[in-house]
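Enquirer: below is the sequence, then the predicted model.
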Amino acid sequence: MQDRAEETRKVVLQAAAHLFFERGYAATSISDISERSGRTSGAIYFHYTNKEQLALAVVQAHFASWPAMIAHHEATSEPTLEKLVRLSFTVARAFRDDVLVRAGARLWAERRTIPVEMPPPFVDWIATVEQMLARAHAEGDLAPEAEPSRDAPTLVAAFFGLHTVSDVLDDRKRIEDRLAHFWLLLLPGLQADPAPQALLAKVRRPHSTSA
């Protein structure tokens, strides 16, 4: 019984994510979600009190996807600066390919039209990037002029700004190429011994996680 309820929650959440991403919050109704998910409106209301709570659940799922992704990259034996650049490509692909991530981003952008408090964005990313830059500094891979506490907010702002522009221009189809250009611009100022092309060539190759 519990497995069936959990399956219903997942199916409804996925259906809602698709519709919120495609149409936005205001243009999506519980009836639409019911039709898309194959679940009755009653079943949806049993699991989610109203449309606002369902939108919040999508945004929370968006935020919940990041810790495991970060932990996966942190678990490798690569230098930390390399981990950071590789992580950025993983995040970029999630924003391009994962409907829960994309729907969560759209709903957060529409937060002023949704009468529910949304979790704050960017704060955790800034803290994560600052920690990774600090470790890269300790490993001797960061340029002397780089300052983790100063540079982390700028990196996060530039990264998500890149996503906004890429979304508008081509629905993020070229996000990986644009991200490579982003790092080619920034790595010479971050690396102790600048070699941006070599680092990008490494991180864009598939790799196996190693402890």
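Expert: Noted; the coordinates are in hand.

Enquirer: CA atoms for contacts and neighbours, from now on please.
Expert: Noted.

Enquirer: quick one: contacts for residue 133?
Expert: 80-81, 142, 148, 152 (CA atoms under 8 Å, 6 or more residues apart in numbering).

Enquirer: repeat that for 10 Å
Expert: 80-81, 84, 127, 139, 141-142, 146-149, 151-152, 190 (CA atoms under 10 Å, 6 or more residues apart in numbering).

Enquirer: can you give me the helices for the chain?
Expert: 2-23, 30-37, 41-47, 51-74, 80-97, 99-109, 123-138, 148-170, 175-190, 196-203 (DSSP state H).

Enquirer: so which of those helices is the most packed in?
Expert: Highest mean neighbour count of these: helix 99-109, a mean of 22 (counted as mean count of other CA atoms under 10 Å).

Enquirer: put this next to the previous one:
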Amino acid sequence: MRTILQERARATRRSLLEAAACLFAQQGYASTSVNDISARSGRTSGSVYFHYASKEGIAQAVVREGFATWPSLVPRYDDPSVPPLERLVALSYDIARALAEDSLTRAGARLWAERHTINADLPDPFVLWTTAVTRLLAQARAGGCLATGVRPAAAARTLVRAFYGFCTLTEALEGSHALTVRLSDWWRLTLPALQRDPRDGHAPTRQAM
């Protein structure tokens, strides 16, 4: 009996989270009320407050779930037979697709952009993602594929911030459908700065991260 109740509670929380994510992604935090979330989910307002305490609490949960997509994708790209920079590019396309198509990811991104209007501390979504990119760049350096002078940790911070800004602005100007197309342009500009020049015959040097 206890297991059944726990499963029901998880299902209720999930339905509330997904309803809130759809609304936050479509109309933003300020324009979404608890009553809207209740109506969208088919649950009572009391159920919303029981599971999340406040609209701010729902926003925190949506951001946490939405950006959890990023690091969870990384294990798909651990194949050592594929060059690390190639894995990094492929991973970025998966994230761009999530930002374009997944309501939780889209809502998390919008809420983060609107964080100054939310009376709560939202989780920092970029720490795990930056760590994952740092690891891929470090692998590229160890394999002699990273350009001389590129430091994995510093480059990862820049890439993650630039990528997020690029996706946010592309969606604002052209819509989410343009993300994967424009990402090709972004990598044509960015990738040459990361790749080691094949004419450089020197072995990779050990640099501080």
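Expert: Cool, got the structure. Values in this document were obtained by computation on a predicted structure and should not be read as measured data.

Enquirer: ok, back up a step: could you export the contacts of residue 133 of the first structure as a markdown table, including distance to residue 41 of the first structure?
Expert: Putting the contacts of residue 133 of the first structure into a markdown table (distance: CA to CA, whole Å) gives the following:
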| residue | distance to residue 41 of the first structure |
| --- | --- |
| 80 | 48 |
| 81 | 48 |
| 84 | 43 |
| 127 | 40 |
| 139 | 55 |
| 141 | 55 |
| 142 | 54 |
| 146 | 54 |
| 147 | 52 |
| 148 | 49 |
| 149 | 48 |
| 151 | 48 |
| 152 | 44 |
| 190 | 52 |
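
Enquirer: closest to residue 6 of the first structure among these?
Expert: The nearest member of the contacts of residue 133 of the first structure to residue 6 of the first structure, counting by CA to CA, is residue 127 at 32.5 Å.

Enquirer: and the aligned residue in the second structure for the closest one, what does it touch?
Expert: For residue 127 of the first structure, the aligned position in the second structure is residue 131, judged by TM-score structural alignment. Contacts for residue 131 of the second structure were tallied using CA under 10 Å, 6+ apart; they are 71, 137, 152-153, 156-157, 160.

Enquirer: separation between residue 131 of the second structure and residue 156 of the second structure?
Expert: Residue 131 of the second structure sits at a distance of 8 Å from residue 156 of the second structure (criterion: CA to CA, to the nearest Å).

Enquirer: now do residue 49 of the second structure
Expert: 39 Å.

Enquirer: repeat that for residue 195 of the second structure.
Expert: 14 Å.

Enquirer: residue 87 of the second structure too?
Expert: In terms of CA to CA, residue 87 of the second structure sits 14 Å off from residue 156 of the second structure.

Enquirer: and what of residue 166 of the second structure?
Expert: As for residue 166 of the second structure, its distance to residue 156 of the second structure is 15 Å (criterion: CA to CA).

Enquirer: for residue 35 of the second structure, same thing?
Expert: 41 Å.

Enquirer: same question for residue 164 of the second structure.
Expert: 12 Å.

Enquirer: can you check residue 67 of the second structure too?
Expert: Residue 67 of the second structure is 17 Å from residue 156 of the second structure, by CA to CA.

Enquirer: how about residue 21 of the second structure?
Expert: 28 Å.

Enquirer: also residue 113 of the second structure?
Expert: Relative to residue 156 of the second structure, and taking CA to CA, residue 113 of the second structure is found at 20 Å.

Enquirer: got the contact list for the residue positioned nearest the centre of the first structure?
Expert: Taking CA atoms, centre = their mean, the centroid of the first structure lies closest to residue 91, which sits 4.9 Å from it. Each residue near residue 91 of the first structure by CA under 10 Å, 6+ apart is listed here: 65-66, 69-70, 97-98, 101.

Enquirer: kindly report the same for residue 69 of the first structure.
Expert: 87, 90-91, 94.

Enquirer: do the same with residue 146 of the second structure
Expert: Contacts of residue 146 of the second structure by CA under 10 Å, 6+ apart are 84-85, 137-140, 152, 192-197, 204.
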